[in-house]
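Trainee: Mind folding the following:
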Amino acid sequence: MWRRRAIGWLIISFAGLLLLLGRLIQIQLIDTETFSKHNVNLLEESVRQRTQELVIDNGRGNFLDRNGTMLTHKKVSVLVLFPFLKKIEWDAEKVSNISGIPVHVLKQAVEVAEKPFAYGDPEPYELTTTQRDRINRLKIPGVFAIEKKFERSDVPAEQLIGLTGENPKELKKRYPNKELSEKTLLGVSGLEESFDEFLLPEGKSKLVYHVDGGGAPLFGINVKYVDPANPFYPVNIRTTIDKTLQQNAEQLVDQYQIKKGGLVLLDMEDNSILSLVSRPTINKNDPYNDSGMSNMMLKQQIMGSVFKTVVAAAAIDHSLDGANRLFDCSKKINGKPELKYNYGMLNFTDSFARSCNRTFGQLASELQKMNPHLLEDYANKLSLTGSVGWQGDVYHTNDFNQLADEDKGRVFLSDEARKDANLAAMSGIGQNEVRATPLAVANMMATIARGGDKEMVRAVSKIEYKNGTTMIDFPKKSIKGDNISPYTAMKLQRLLREVVMNPNGTGRWFKDLPYTVAGKSGTAETGKYKLGQQLHNKWFAGYFPYDHPKYVLVAVNLDVSDSEGGVNLLFADMVKMLYQKDHGMK
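Mentor: The predicted structure is shown next:
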C-alpha cells in the first residue's frame, strides 16, 4: 500500500515539475515579448528592473503648423543629470559656470534625485546651443546637455489637434496585427485620432544606464544613448494652422468672453484652416468626461438668419428676387404685427441687408411649393449640409477623412416637415430643423467668394518623413455635386456686401474696417432658457477683402442671452489683426 502511495506522489511531483518546466520555457523562450493577455514584453520588463532611463522623445509623430513650428510639443536644450553623480566626485563648478545654475542648487538637485532628470522639469531650464556644446565638451559622466521633447502646457487649437491616451483594449482592437507595448499612446480625438496609424512610434529615444539593487551603476558609469535610428520615422503631420494667428485668435475669443462657441478662419487660396478656436477649453484634470472635448466648430448648430443666404440663392435662380417686388416687413413670419423689427415695405436686397424674417419665410414657402427639395438642393450646392473636410484614398485606407468627428448639416429631418409650408417658412430663416457646423458655414462663404466652386477644407497639407521629404500630399479637391452658377454667386456676393454697406444693414459695424467685408449675421433661437431668458446662437460669417477675397471668417457665440454679444467685436478685431499682419504692422 505504502509503495503504491509513494509511486503516486512521485508521479504527481514529476507532473508538477513538468508543468513548472513548461511554464519556465513559455516565460523564457516562447512568450518573452507577448506574455499573458496583456502582451507584456518580459524582456523589456526585466531590462527595466535593472536600468534607469530618461526618455528624450517618445517616438510618436509630431504636429507642425504650416511654417514647420511644433504645435503639441517643443524641443528644448536642457541639462540632464544622473543620480549616480551623488556617489562620485564631479566638477559641478564648471557646469555651474557654463549653465548659470548655482553649484549648491545643482548638487541639491542630484542629492534628492532617484532617477535621471532634466533640470527644471516640468518647466525646463533652457540652455543655448553654445552652452549645450560647452557642457558636452566637459565629458563629465552622468552630465549631458541634450535637446529633449516636452509637451506644451497650452496646445494651440487643442480640440482640432485632439488628445492621446493609453488604452490597451482599444489598442489591440485598432491594431490587432501590430506588436505594440500596452503603454503606446493612442489618438482618442481630433487629428490625433484621424492620423493615429501614421503617428504610431517605432521606438523611444532615451539615455539608459544599468544599476544594481541599490541604484548604483552596475557597469561603471557608462550611459548609453538608445534610438530607433530610423531616418523616416517618426513622421510630422504638417497642419495648415498658423501658430501665431491661432494664439492671437484664442486670446481674442477669451477677451470677448466666448464661453461656448469660437471661430473658424479659412485661407481662401487653398481652402484650408488657418485658425480654429473652440470653447469651452478642455479640462486637463478630467479631459475625457468634459464638454470641452467637443470641437464646437465641427458640431452642427442652429444657424438662424445665416441660412437666408441659401434661400436667396434659390430665389435668384427661380426669379423671385425682382427689383420691383416688395415684402411687408412690418409683419412677423406668421403674419402678426412686427413690433420690434418693423421695417415696413422692403425690396429683396434691403430685406437681405436688414435680415427681414417675413421676406425669407415667404420666399421659402414659395420655393417649397415649387419643389419640396429645393432648400436642401441649394444648401447642398453651397456645401452647407454634407461633410466639407478633406476626404480621399490614402495608401490602403479608402475614403480617409481628415476631420473624422465632423457633423453633417441638415435642413429637414422628415418628409412631413419638408412638405409643410409653415415649417418650410421657419426653415427659411434658419430655425425649425436647420443645422450646420461653423466650418460648413465658412465653406459656404468661401464657395460664394470663389464664384460657386465647392472645395474640401484641409486641416493638414501633407505628412512628412523625419528627414523632411513628403510621405503623403493632400491636394486641393472639389466637393462632388451640383454648384451654383457664377451669376448666382456674383448676385450673392453683392447681397453679402450690402449687409455691410447698407446704413441699416446688420453688418454695418464692419463698414470702416481696413479690409472690405462681405457677410451675413444670424441670431438663432435655441429653445433653451436660463433664468427665464431665451438663449440664442449669435453668428457673423463673411469674407474679405471683398474685391480680392483672401480670408473667410465665422465667429459664433452659442447659448447666450439676447443682451450678450461679443461676435461683432471679435470679428472686427480679427479683421484688424489680419490686416496689420499682412501689412507688416504691429
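Trainee: from here on, contacts and neighbour counts on C-alpha atoms
Mentor: Will do.
Trainee: contacting residues around Gly292?
Mentor: By C-alpha atoms under 8 Å, 6 or more residues apart in numbering, the contact list for Gly292 reads 159, 279-283.
Trainee: Doesn't it belong to a helix?
Mentor: Yes - membership of Gly292 in a helix is supported by DSSP: H, G, I helix; E, B strand; the rest coil.
Trainee: Just give me the neighbour total for the residue lying closest to it once chain neighbours are set aside.
Mentor: Distances taken as C-alpha to C-alpha, 6 or more residues apart in numbering place Ile282 nearest to Gly292, at 4.2 Å, with adjacent residues excluded. By other C-alpha atoms under 10 Å, the residues close to Ile282 number 21.
Trainee: And Ile282, how far from Gln251?
Mentor: 16 Å (C-alpha to C-alpha, to the nearest Å).
Trainee: what do you get for Glu182?
Mentor: Noted for Glu182: a distance of 38 Å to Gln251, by C-alpha to C-alpha.
Trainee: and this one, so I can compare the two:
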Amino acid sequence: MRKVLLPALIILAAVVLLTRIFFLQVIDDSFKLKSENNAIKIKYDYPERGYMYDRFGKLLVANQPSYDIMVVPREIKNLDTLEFCQLLNVTKEDFIKKVAKAKIYSPRLPSVFVSQLNKSEFAAFQEKIRKFEGFYVQKRSLRDYEVDYGANIFGSITQVNESQLKKNPYYNSGDLIGRQGVEESYEEVLRGVKGVKYIQKDKYNREIGSYKEGKYDTIAVQGEDINLSIDAELQRYGEQLMINKRGGIVAIEPKTGEILALVTAPSYDPGILVGRQRSKNYTLLYHDSIAKPLYDRGLLAEYPPGSPFKILTGLIGLQEGVIDEKTTFVCHHGFSYGRGRFMKCHSHPASQQLNNGIYNSCNTYFAQTYMLTINKYKNPGKAVDVWSNHLKSFGLGTFMGYDLPTGKRGNIPTSKTYDKIYPSGGWRSTTIVSNSIGQGEVLMTPIQLANMMATIANQGHYYTPHIIKKIEGEKIDKKYTTRHETSIDKKYFPPVIQGLYDVFNFGTGRSLKVSGIEICGKTGTAENFAKINGKRTQLEDHSIFVAFAPKDNPKIAIAVMVENGGYGAAIAGPIASLMIEQYLRKRITRTDLETRILNSNLKPRYAILGGMEAGSAVESTPKDPRLQAKIIATTPPVQKQVKVDTTKQN
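Mentor: So this is what the prediction gives:
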C-alpha cells in the first residue's frame, strides 16, 4: 500500500498542475494582460473626479482639462532631443533624469514625463508628436476651484508616490490621488474608475486594433459628486475675519454634527496647487516655517482651553453631587490653597453660586468645585480617573472619528499622568487644581471645543462631527448619524445653559450681544508662553470664545481661538458673534464691530515670536501674490505649558 501511495500522490499533483497550466495558457488568457507583453499596449481613460458642492448646492470644486506627456522608454527611437526639450521647456539634464526614472519603473510601461500641460502647450506639442516615438499624450482632468477659500477643507490632488504604488494596485505611475482634506478622505468616491483599453501591435510595433476585439476593455466611470456640510458663505466670511490673525474657527450644527465652517489662519488660495506650478508653490508653502499655511489649526493645534473648560468642571460637580445650583463660595479676588498658594481672580461680587459663577467666570467657584470632586474619593488617583472619564464622554482626549485625515487627541490627564509626573506620589487636589480652569495638563483642539458646545446645546449628547452631507447615489457612514451620550444627566444642563446665556446679559460677554438672537457663550483667556532667545517669555494671551445659538433649538455651535489675541471678548468673542449672525441672518447688523475685526492686525505680535521687529516677518512669506494674499506671517502655536494661576480666566 505504501509503495502505491507515494507514486499516486506525485501523479495526482502533476495532473493538477498541468490542468491549471492548460487553463491559464489556453482557456483563460487574461493573465497575459497583466504581463509586460510587447505585443499589447495598454491605454487608460481617466474619468473626471466628482464635483464638490456646499450644503446649499453651491459649486465649490469642478474640473478643467489637462494633458500629460507620457513616455514608454523602450519605444524611444531616433529622437531629436534638443527640439523635444525646447518644445516642452525642459533641460537636457532633466530629460535624462526623467527617462532614467521611467526606466526604473518599467521600460515597457508608460510613465509621466511632463504633467499638466495647458491647452496652448498641448497644441504646440500635438503638432509635432509624430516625430517623437515613445511619447504620447494622456488627457486628464485637474481641479478647477470656483472659490479662493477652503484650501484646508478641500486638500489637493497630486501624483502617487512609490509607497502608494506598492500599497494599492489600482494606481500606476503618474496617476493622481487625493492628498489631505476631502480629496484624501473621499478619494475612492471622487476618483471614479479609470477605463482600460488593450491595443494589439504587430511585429513592427504598429497598432493593429483592439486585443481580442475589446473583450477585456473597460469603460471609465466618472467620480461621484458630493455635497459638503460646509456653508460656503460662512466659510468665506470666517476666513476674511481671520486675515492678519492666527488661529482657528470651527462651527457645527448641533442636531446633526455637520461641520458648517472649518477655518484655519493663515490660509492660501487652493488654486495655486493646480497646474505645472503646483510643485513649486507647494514647496513654498511647506517650507514657510513662519506662517505655517499647511497647518490646520482647527484640527491640529492643541491649546489650554482656559475658562470655557469651567463649563465642564461645573457639570461634573453637579453630576458627582458635590455642588448644586445654590451652592455658594466666597471669592476674595482669588482662592488660597495649599502652602500659601493663591489663584487670583478678577473683581466681582464676593458671593458666587453656579449661575453668577459662570457669567462672572469666577476662578474660586470652579477651583472649589474641582477640589470637592477630587476630594470626594479617598484615593486621588481614582478621583482623577472618574473626572477624566466624564470628560472623555464628551469626545475629549481622543481622536473624534471625523471624516478628515488629520487631527490631534488633545490631552485629558488621568491618574497615570500624575503618577508619571510625581513618581514618589504625594500629589492631591491642590497639586492639580489648575485643571479646574482649563490650564494645567488639559489641552483641547478647536474642533473639540466646538463639539463640547454642540453637546451642551443638545443637553448631553452629540453626533460625530463630519464634513460630508451627501454622496450622490450612496449613503453616508452610519457612524455620523449615531448618537453619543455623555455621562452627565440631562437635568444638569439647563442651569448651566442659563449661566451661559447670562454671560451676554450680565457677564463677560455683555458687549457682544446681537439684538434678536439669544446666544449662550463663554469667554476665555489662556496664558501663553514661548522660548525667545532661550528664555521663557510670557506673551500676549490667547483669545478664546465658545458659543451656541439660539438658546432654544440651537442651530450653530462655534469655537474661536485667536492666538495672542488677548482678552476673550476682545477678538475671539466678536468673531464668534459675527459668525453666528452671518449664519442665522445672512447679514450683519453690527457693522462697526465687523469693521473693527476686519481691520485688526496681529502681525506685530507674531513678529515678536520670530525675534524680529514688528512688521519684518511679512518678508518671509512667498513672493507669489496669490500666496501673499492669504498667508500671514506667524509661528506655530505654543501647544503646552505648565500649570498657572491667572487673573485672566474670563
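Trainee: TM-score for this pair?
Mentor: Once superposed, the chains reach a TM-score of 0.66 (TM-score structural alignment, normalised by the length of the first structure), with 441 aligned residues with a C-alpha RMSD of 3.9 Å.
Trainee: coming back round to it: tell me the one of the contacts of Gly292 of the first structure nearest Asn236 of the first structure?
Mentor: Nearest to Asn236 of the first structure out of the contacts of Gly292 of the first structure is Gln159 (C-alpha to C-alpha; 18.5 Å).
Trainee: Helix or strand for that closest one, just tell me which one.
Mentor: According to DSSP states H and E, Gln159 of the first structure maps onto helix 158-161.
Trainee: can you give me the offset of that helix from its chain's centre?
Mentor: Centre-to-centre, helix 158-161 of the first structure and its host chain are 2 Å apart (C-alpha atoms, centre = their mean, to the nearest Å).
Trainee: For Glu182 and Gln251 of the first structure, indicate the residue with more neighbours.
Mentor: The neighbour comparison of Glu182 of the first structure against Gln251 (other C-alpha under 10 Å) goes to Glu182, with 16 against 13.
Trainee: Now for the residue nearest to the spatial centre of the first structure: which residues touch it?
Mentor: Most central in the first structure under C-alpha atoms, centre = their mean is Leu160, positioned 0.6 Å from the mean C-alpha point. Each residue near Leu160 of the first structure by C-alpha under 8 Å, 6+ apart is listed here: 190-191, 276, 295.
Trainee: Can you check which helix is longest in the second structure?
Mentor: Identified as the longest helix of the second structure according to DSSP state H is helix 2-22.
Trainee: what's the next secondary structure element after that one?
Mentor: strand 40-45.
Trainee: Would you map the helices across the stretch 51-200 of the first structure?
Mentor: For the stretch 51-200 of the first structure, the helices defined by DSSP state H, counting those that start in this stretch cover 92-99, 103-111, 129-137, 158-161, 168-174, 190-194, 196-199.
Trainee: Run through the neighbouring helices and strands of the second one.
Mentor: For helix 103-111 of the first structure, the packing partners by 3 or more C-alpha pairs under 8 Å, 6 or more residues apart in numbering; DSSP states H and E come out as helix 92-99.
Trainee: Where in the second structure does the helix it packs on align, residue-wise?
Mentor: Taking TM-score structural alignment as the measure, the second structure aligns no residues with helix 92-99 of the first structure.
Trainee: on that earlier part again, just put the contacts of Gly292 of the first structure in a markdown table and tack on secondary structure.
Mentor: What follows is the contacts of Gly292 of the first structure, written out as a markdown table (three-state DSSP):
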| residue | secondary structure |
| --- | --- |
| Gln159 | helix |
| Arg279 | strand |
| Pro280 | coil |
| Thr281 | coil |
| Ile282 | coil |
| Asn283 | coil |
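Trainee: ok, those in the second structure: which stay?
Mentor: Checking the contacts of Gly292 of the first structure against the second structure (both residues aligned by TM-score structural alignment, their matches' C-alpha atoms under 8 Å), the contacts still present are 279-282.
Trainee: now the end-to-end length of stretch 415-424 of the first structure.
Mentor: 11 Å.
Trainee: one step back: and among the helices of the stretch 51-200 of the first structure, the most buried is which?
Mentor: Mean neighbour count (mean count of other C-alpha atoms under 10 Å) peaks for helix 158-161 among the helices of the stretch 51-200 of the first structure, with a mean of 24.
Trainee: Scan the first structure for its longest helix.
Mentor: Under DSSP H, the first structure gives helix 2-25 as its longest helix.
Trainee: Give the aligned equivalent of Glu239 of the second structure in the first structure.
Mentor: That one, Glu239 of the second structure, aligns with Glu250 by TM-score structural alignment.
Trainee: would that match count as being in a helix?
Mentor: Yes - counting by three-state DSSP, Glu250 of the first structure is located in a helix.
Trainee: Show me the helices in the stretch 351-500 of the first structure, by range?
Mentor: Secondary structure of the stretch 351-500 of the first structure (DSSP H, counting those that start in this stretch): helices at 357-370, 374-381, 415-418, 421-428, 438-449, 486-501.
Trainee: What is the mean deviation of the fourth one from its aligned residues in the second structure?
Mentor: Going back to what we said before, that points to helix 421-428 of the first structure. Mean deviation of helix 421-428 of the first structure from its aligned counterpart in the second structure after superposition (mean C-alpha distance after the TM-score superposition for the first structure): 1.7 Å.
Trainee: What angle do helix 357-370 and that helix make with each other?
Mentor: Angle, helix 421-428 of the first structure to helix 357-370, by axes from the mean of the first three to the mean of the last three C-alpha atoms, to 10 degrees: 120 degrees.
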